[in-house]
Structure formats: structure tokens, C-alpha cells
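# got a predicted structure plus its sequence, pasted below:
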Amino acid sequence: MTQRSETMPWMLFLGVGLGLAMGSFDGAAVQGIFPYIAGGVATSSDHALWALTYFIVNWSVGITLMPWTHARFGARQVFLGACSLATLGSVISASTGNLWILLLSRAMEGMAAGLLVPLSQSLFLRASPATQHGLVMVLWSNAMLVPFFIGPALGGYFAVTSGYRWIFALSVPFWLLAAWIGSGQIREERGPRPPGFDLPGFLLLYAGLMALQIVLDNGEQYGWWHSRFILRTSLMAIAFLSLFAWREATARHPLLRFHYLRQRNYWLGLLLLCLGWALFMGWASLLPLWAEENLGFNGWWGSSILIPIGLAAVPLSILMDRLHGLLGLRRLASACFLLFALAYGTAYLSPMMSLGDLFWPVFLLGLGVGALFVPLTLLILSGVEKEEIPAASTTSNFIRVFSANIGVTLLEVFWTRGTALAQSNMRADVQPLPGLPLPVLVQHLQSLTATLSLDNLLRLSMWIALAAAAVAYLFLISPRRLAATAANSYVEEVERESSSA
């Protein structure tokens, strides 16, 4: 596709943006309702968490498939295929009572969502005037991120009122609407002959990621590397991913290109972006779960704890196109992590608190998320030549999306272990009160220790964010300083346009 006019293709934005938003919604809507999913498929809340993690694994893998599928089948067919796959996955998710079939359908939804992330970005930029690319990126990022802010609350509402399966059932007509509007607005053009598909690389990547995900999901239950099963699966993950890295370095048409990691801004900016995103996704999963299991709120109220994130993130993200020109990318990236640190540092959890007590810390968390993507994405791509932007962006998006699984898993593991440690330390000092039933005392102890463990994790997250802010300010390089070595840098052009604006 090439640019055709100086008008904004609003119907394209509506159709393709709806598909992008639905992909994010399918992932986010389950974040606060793991106990409800557990009841629906007869499993534990820990296993119900896999409905999110397996979605994210396939979301990241789907991103790697987009360049080849786009060249082979065209943008319209890829978009229709992704919408159809997500529709089928939603139908299965809405009707199954089996955990493993649910994970398969969630994998289908995740794969579709992954295809739509880079595809929608490419369609938006190619169909809009160059002078409006800043606005277009704001629209694209909000279409992807807003469902993460409102999805948990809507998912909680449906889980409480009509059953969590209605989340998937009601998403079906929206997927069909997105396919109808979007496909009618995508204009196909004949491009160059598509490169060969790296099937061995794809199989190695998928096998390695699935083995790694099995370790992350089951490690705590089996005792990590004290278990032969976890040890063998870990070795399999290392072997498959190492072979994949070797394959990508030697393949003629690799799925991912890792040579960009030699650039400081690329690997360091990507590390910081993954850190911020992983912490955010971890807390977005744990806070609703804590509110439901330890404070006694239902799925709607527990998930509504995340609503202030959207109230803060959306307005700030709209201003990012101007702010990065005024403050500079390096300072803005550092300020983003300072906002994260302030959010984690001001949040104080107590079993006796109301959800309203967390409004401002969660609001600050939303400001941090709203400021996360623009500066770090542009810093990651600084030094990358313009024609290599799609390949560099595909690699960075793949790594960033999968990092969410690591954040969710690690925070959950540390929360569980911290809770057990606190219970062990407090049990000897707890004395039964006259007239207080023992089950009530045990439940109160569980709530108290789980809250204490989560509060300690908030303090740890604050120090990590402060360290990230210092690293961003001291070690990231301004794109203008890279101009001499990256004369054709896309980001350097964006910086000049922002300054002149």
C-alpha cells in the first residue's frame, strides 16, 4: 500500500482499530476474574491464570508471523484471517468447560491479536499523510492500550452478572463487525515476491516458548529445579531457544533479526520497556486478584480497581506527541519511571482498606503507562535506518509482549512465597481469641499475610523503577547524538519534525 491522499482514512481506523482493540480486550478482560474462570473449568485460580499467560505467548508469536503472511497473502487476507481465527477462538472459549480446550482457544485468540499489532500499525501509517503520523501513532497506541484499562472492569462485570463466558460470546459480533468494516477499507497492491518462510525457526521458537511457559506456570507448584520435570523442561527451553537464535543468525529469511541488539539504545531501551511493561502487567493481574481473594470483593469491584489507569493514561498518551519534542526522549523516559516509582511508593495496602484508598496510586500508575511507550519506542528505533524499521519493530514488539508473562509469573511467585514466609513467622505469635472461630482466625491471618507480602513487593517495585529512571537518564543516548552514525534514522527525522512543530 502507498499513500494515496492527504485525507485521514477514518473508516480504516475504525475497522482495523476495532480489531486491534478487540485483540487487546480478549487478553485484558480475564485479568480480574481468575477465580470465576477456575470455577467454570473446575480448576484452581493458579491454573486459571494460564488463560492469560497462554494468550500472551501466542500473542508474541503472532507478531513474528505478520511480515511473511502480509507479503504472501496481502493485508486484507491477513486481517480477515486474524478476525476469523479470533472469532472461532471466542466461540470455543464461550462454550467450553475444559481447561485444555480453553487454553487452545485462548492460543487462537492470542495468535490473532499478535498478527493485528504490527499489521494495524503498518496500515495506519501507510494510509495517512506523513504530517499526521504523530496523531496516527496516538490513535494506534490508544486502540491497543485502552482495552487494557477498561477490559478488566468489563470482564468483572460480566463475570458477576451473567457469567464470564459472556465476555467471549459478546466479543464475537465485534470481531465480525471489525472484519466487515476493515476489509472493505484495505486496498490491496501487488508487492514483491514474498521471501521464504523460516518454518524450522518458527517451530524452534514456538517449542522453546511453550517449554519456557510450562516452567513459568508450573515451577512453583513442582518446586522449580528440585523437580526433574521442571529441570528437563527448562533444559528443553534453553536448547530450543538457543537453536532458534543460531538459526536466525544463519537463515536467509529469519523470523526475527537480533543484530539490532548490538546498538546500546536498542537493547537498553528494550530492556527498560520490557521492565516497565512486565511490572505493569504483573500488578494489573495481582491487584484485582488480591482484592477478590483477600478483601472479599466480587469480580466487578475487584477489577474496577484498575479504572483510574485509563483515566490517567489516555489523556497523557494523547499529549506525548508534543511532550517528547519539548522535554526530549531521554528525560521523558526517565520521568516515566519516576512516575512508576511514585505509584508503587505511595500505595499502601491493608486488609481493612477500601478500594478508593488506592485511587491515586493507581492513577499515578496510569500516568507511567501513558508515558511508557512513545519515548522508549523512539529511543529503541534511534540509530535504525528507515527501511529497517519494520524488522526492528517486529523484534522489539515480540520481546516486549512476551516479557509480560515473566512479570505476571514472577510477581505471583514472590507474592506466594512472601505470604508463606509471613505466615510462618506470625503463626507462633497468634493467639486465638475467646469466642472467635478458628476458621475466621485462619482466614484473617491469610488476608493479613497476603497483604503484607504484596505491600513488600510494592516497595521492591519502587526501588526497581527508581533504578530504571537513573539508567534511562544516564545511559540512553539522545537520537540527535546518533545522527552522525545513523544519518537516515527515522527517529532523528521525527525529532526534527517535533522541534519545528
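Great, that's in hand. Residues are numbered from 1 along each chain as shown.
# hey, let's count contacts and neighbours off CA atoms from now on
Noted.
# buried residues in the helix or strand harbouring T416?
T416 is part of helix 389-427 when elements are defined by DSSP states H and E. Buried residues in helix 389-427, counted by 16 or more other C-alpha atoms under 10 Å: 389, 391-416, 418-420, 422-423.
# how about stretch 237-256?
Buried residues in stretch 237-256 (16+ other C-alpha under 10 Å): A237, I238, F240, L241, L243, F244, A245, R247, E248, P254, L255, L256.
# next one: the closest residue to the fourth one other than its chain neighbours from S120, what distance?
When the adjacent residues along the chain are set aside, L241 lies closest to G208, with 5.1 Å between them (C-alpha to C-alpha, 6 or more residues apart in numbering). Using C-alpha to C-alpha, to the nearest Å, one gets 27 Å for the distance from G208 to S120.
# quick revisit: so of the buried residues of stretch 237-256, which ones are in helices?
A237, I238, F240, L241, L243, F244, A245, R247, E248 (DSSP state H).
# nearest to A107 among these?
Lowest distance from A107 to those (C-alpha to C-alpha) belongs to A237, with 18.7 Å.
# so who does that closest one touch?
Applying C-alpha atoms under 8 Å, 6 or more residues apart in numbering, we find A237 in contact with A207, G208, L209, M210, A211, L212.
# dump those into a markdown table; add neighbour count as well.
Below are the contacts of A237 laid out as a markdown table (neighbours: other C-alpha atoms under 10 Å):
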| residue | neighbour count |
| --- | --- |
| A207 | 18 |
| G208 | 24 |
| L209 | 21 |
| M210 | 17 |
| A211 | 21 |
| L212 | 22 |
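# looking at it, L372 is touching S334, isn't it?
No: using C-alpha atoms under 8 Å as the test, L372 is too far from S334 to be in contact (9.5 Å).
# got another one to weigh against that:
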Amino acid sequence: MATTTKTTLDRGVLKLAAVLVLGALAPLLDSTIVTVAIHTLGIELHTSVSTVQWVSTAYLLALAMAVPITGWSANRFGAKRMWIIALALFLIGSMLCGIAWNIGSLIAFRVIQGIGGGLMLPILQTLLLRAAGRERIGRLMAVVTLPALVGPILGPVVGGLLVGHLDWRWIFYVNVPICVAAIVLAVRTLKPDPEPTAAALDVPGLLLISPALAGIIYGLSQVGDRGGFGHPSVLLPLILGVILLTVFVLRRTSEPLIDLALFRTKSFTASTGLLFLTGFGLYGAMLLLPLFYQQARGETVTAAGLLLVPQGIGSVIARAAGGLTDRTGPRPVVLAGIALTTIGTIPFAFAGTSYWLLGIALVIRGAGLSAVNLAVMVGAFRDLEPVQIPHASSTTRIMQQLGGAFGAATLAVVLQSQLTGHPASTAFAHSFAWAVGFTVIAAVPALFLPGRRALE
């Protein structure tokens, strides 16, 4: 009888999840919509390709630099208050982007958006995990990660429609009603914050880790354009970022910005290691998929987005993995998800595979990706105490960002080297073969995830 109470999400938690998911939809939709519109922005604002790329790069760097402070801010000012502040920042940034008068102002306003977006997802996790409890993390993650599925499905379609039929400014104005509704519902629905628990801000730690993440991610973002890891534009920020990150890890302080004591928990360490490694095979391949349909198959941007919809369908199908993970533990679900992702990627490693088979493969791949994502998050949070959740939310988000950036950069180099000596179809086939190999390697840390645990 007690087990049912603990493992079923009650109406209050589901209502909270719905309110928070609505807000999270704005940054997740925004990133894919802006990606589709980058070429149009360059034309409309009369600027070069290298300059207009900073519309995305500035947002990404601001997002990365904001993530480390979320754990401290949630404890110091309250998660509800910080959630509303994050939404307000994203709203203000979106409105300012919509009225931008040149490329410089647009890039500056994207920084404001990025700060709001960087705060939002870790705080969302903190609010929901505190409300649901350990035994329901899997079911909860099945709800929380819905925006991450809807964004890639709707983003390219909405972006194509907005760019094709309305002024470019609407790619930012579309966020306004979502953010306004999310703020109103958050004010009415979220429970008041408890008393603040955080100490003074670890300013030296912030001045180390935020520039470190920005340097690493910026360096990795330049890999594709600069032809590899050896270019100074890649090496210098990457080396500087790694040095700053190393100093942050080695320094000793009583109230660190990121609590590294989390890594004493075996399941958390295995999960964060897996989050990083899956960036290579599981999420790095996300870079290849739209390029494959455009360059190897000659499809338009909008058509490529539609052809990727089956992957989103597979992800929705795999929502059941949340409850399964609660019952069996994350290890078997992650291993099964990695196997499905591998199977779903293999057809892309053969040139000339039919569209029908690729569509089926994407459904399988989407299901595998979704299962891995859900189960890894369960593994990360299941053995932690409630007080550790804000710091853990920041840390898992950082590992996801770094893993995805490394994965995308590595596969960009592989693809570029293949394109120099092979036709596009063969080059992409070889690149996807590398992605399959990286995916299989991710199974190693998965073996250290926890299995079934008796419910308390």
C-alpha cells in the first residue's frame, strides 16, 4: 500500500511539472528556431556568416557561464524566486532581440537570453526533484524531459514557417506569450520558498569555473570552422579553460560554488561520467543528422527537420522507461537504451540506405536516446540527499554541455576529414560509423550504475 503512494506521481507534482515544463519550452524551442534562421539573419542584418554565427555562440557561452551559479542561487534566494527571475530574463532578452537594430545589438541581447536559459533547466530539476522524492525520479524525468523532445520536433518546423512567412523578429517574439504565461502560472502555483540556506557566494570559484566553461565550449565550437583541434582559435581558449577548471577542482574552500563532494557518491560519479561520454556517440551524432539529409541527400532545411520527426516519435514512445527505471534501477535501462541507439545509428553508416529504413532507424534511435537520458538522470539523483540536489542539478547540466560540445567537435573533425577525400554519402557513412563506436564505449560507465534497490 505504501509503495503505491511513493511511486505514483500525485496531482500536485504533475501540476507543478506542467507549469515548469511550459517555461522550459521557450529556451528549447528558441535554440532550434534560431539555428534555422541564422542564414536569414545574416541577409537581413547585412553581415557575414562568421559574424552572424555569434548570435548562436554568444547565447551558448552566456548559458554555460550562468549554469554554475544556479545551485547557490536556488539555496540563497529560493528556487521559486530564481525560476521567475530566469523566465523574466529570457522574456526581456527575447523582446530586446525582437527590436534589435543591428547585429551587434542582437548579439548583446542574446547574452541576456542565454543567462536566463542557463538558469532555467537546473532550477527546474531542483524544484521537481524536491517535490517528487527519490522513488519517483524516473516517472518525473519522463515528464520533465518532454520539452527536450518537443523542441527538436517543432523548432525546425516553426522556424521555417516564421522565417518563410513573417519578419525575422518573430523568431524571438514567439517566446513572449510562452514566458508570460509561465511567469503568471509560476507566481500562482509554486509554493513559497523555504528559508535561505546558502552562505556567501564563492566569488573566486565563480571567476574560475564560468570562464573555464566559456573557454572550453568556445574552443570546441570553433573546431569545425577551423579545420581541427590544432588551430590557435581552438587551442588557446581550450587550454585556458582546462587550466581554470583544474584550479577550480584543486582549490579548497568550505563553501564551494559546486560541491565536489557529490562525486563521493558512486552512482552520481558513474552517471556524470556517462553524461559526458554519451555526448560523443549519442548527442554528437545529432550534429550529423540534419547535415546528412541536407548535404548527402540534398534536402532543404525544413525537409531535413521533418525527416527527423521520427526520432522525436521514438523519444515519446520511450517515456515508459521512466517508470521502468524506478522499478529496475538505471543500469539495465541505460544498457538497453545504448543498444537501441546503436541499432538505430547503424543504418546511417551505410551509403544509400532507403528513407523508409532511415525513418524506422530514427524511431529506434530516439527511443534509445530517451531511455538513456531518463535512466542516467535517475542514477545521478537517486542516492543523493535533498540538500545536495541544487548542486547536483548544476553539475549534471555542466557535464551534459561539455560532453555534447566535445562530441560535436570530434565528429565535426571526423566529418570534415572524410569530406576531403570522399563523396558526401561515403563521408557521412564513415562519420556515423565513428558515432556507433563512441556509443558502444558509453556502455562502460553504465555498468557502474546502480541496479534494483528495494523501495524505502
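Perfect, thanks for sending it. It should be emphasised that the depicted structure is a prediction, and the values quoted were computed from it without experimental measurement.
# how close are the two chains, by TM-score?
With the length set by TM-score structural alignment, normalised by the length of structure 2, the two chains reach a TM-score of 0.85; 448 aligned residues with a C-alpha RMSD of 3.3 Å.
# in JSON lines: the ones in helices among the buried residues of stretch 237-256 of structure 1, plus distance to M320 of structure 1.
Conversion of those to JSON lines gives the following (distance: C-alpha to C-alpha, whole Å):
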{"residue": "A237", "distance to M320 of structure 1": "39"}
{"residue": "I238", "distance to M320 of structure 1": "39"}
{"residue": "F240", "distance to M320 of structure 1": "39"}
{"residue": "L241", "distance to M320 of structure 1": "36"}
{"residue": "L243", "distance to M320 of structure 1": "40"}
{"residue": "F244", "distance to M320 of structure 1": "36"}
{"residue": "A245", "distance to M320 of structure 1": "35"}
{"residue": "R247", "distance to M320 of structure 1": "38"}
{"residue": "E248", "distance to M320 of structure 1": "35"}
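# other SSEs contacting the strand or helix carrying V143 of structure 2?
Assigned by DSSP H and E, V143 of structure 2 belongs to helix 137-144. Packing contacts for helix 137-144 of structure 2, counted by 3 or more C-alpha pairs under 8 Å, 6 or more residues apart in numbering; DSSP states H and E, involve helix 11-44, helix 103-132, helix 321-328, helix 355-381.
# of all the ones you listed, which one comes closest to Q311 of structure 2?
helix 355-381 (4.3 Å).
# now do the strands in the stretch 201-350 of structure 1.
Taking DSSP state E, counting those that start in this stretch, the stretch 201-350 of structure 1 contains no strands at all.
# residue ranges of the helices in it, please?
228-250, 264-293, 299-303, 307-327, 329-346 (DSSP state H, counting those that start in this stretch).
# of all the ones you listed, which lies closest to V146 of structure 1?
Proximity to V146 of structure 1 (C-alpha to C-alpha) singles out helix 307-327 among these, at 6.5 Å.
# sorry, back to before: a markdown table for the helices and strands packed on helix 137-144 of structure 2, including mean neighbour count?
Formatted as a markdown table, those follow (neighbours: other C-alpha under 10 Å):
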| stretch | mean neighbour count |
| --- | --- |
| helix 11-44 | 19 |
| helix 103-132 | 23 |
| helix 321-328 | 23 |
| helix 355-381 | 25 |
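# can you put these in JSON lines and add distance to D202 of structure 2?
As requested, these are exported to JSON lines (distance: least, C-alpha to C-alpha, whole Å):
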{"stretch": "helix 11-44", "distance to D202 of structure 2": "27"}
{"stretch": "helix 103-132", "distance to D202 of structure 2": "17"}
{"stretch": "helix 321-328", "distance to D202 of structure 2": "35"}
{"stretch": "helix 355-381", "distance to D202 of structure 2": "24"}
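# for R297 of structure 2, which of those helices is the nearest?
helix 355-381 (9.8 Å).
# about what we covered before: nearest to G368 of structure 1, out of the helices of the stretch 201-350 of structure 1?
helix 329-346 (5.0 Å).
# mean deviation, the closest one versus structure 2?
When structure 2 is overlaid, helix 329-346 of structure 1 sits 1.1 Å from its aligned residues on average, using mean C-alpha distance after the TM-score superposition for structure 1.
# ok, residues contacting that helix?
By C-alpha under 8 Å, 6+ apart, helix 329-346 of structure 1 touches 276, 323-324, 360-365, 367-369, 371-372, 375-376, 378-379, 458-459, 461-466, 468-473, 476-478.
# wait, what's in contact with V143 of structure 2?
Counting by C-alpha under 8 Å, 6+ apart, the residues that V143 of structure 2 touches are A17, V21.
# A468 of structure 1 now?
L272, S334, F337.
# of those, which ones are shared with structure 2?
Shared with structure 2 under both residues aligned by TM-score structural alignment, their matches' C-alpha atoms under 8 Å, the contacts from those are L272, F337.
# just give me the match in structure 2 for I214 of structure 1.
The alignment partner of I214 of structure 1 in structure 2, by TM-score structural alignment, is Y218.
# and that match, how many residues sit next to it?
22 (other C-alpha atoms under 10 Å).
# so it sits against L61, correct?
Yes: at 7.0 Å, Y218 of structure 2 and L61 qualify as touching, with contact defined as C-alpha under 8 Å.
# circling back to that earlier point, and the residue nearest to L241 of structure 1, how far from L410 of structure 1?
Distance from G208 of structure 1 to L410 of structure 1, by C-alpha to C-alpha: 19 Å.
# so the nearest residue to V176 of structure 2 once chain neighbours are set aside is in which element?
Leaving aside its chain neighbours, V176 of structure 2 sits nearest to L91 (5.9 Å; criterion: C-alpha to C-alpha, 6+ apart). Per DSSP H and E: L91 of structure 2 is located in helix 79-98.
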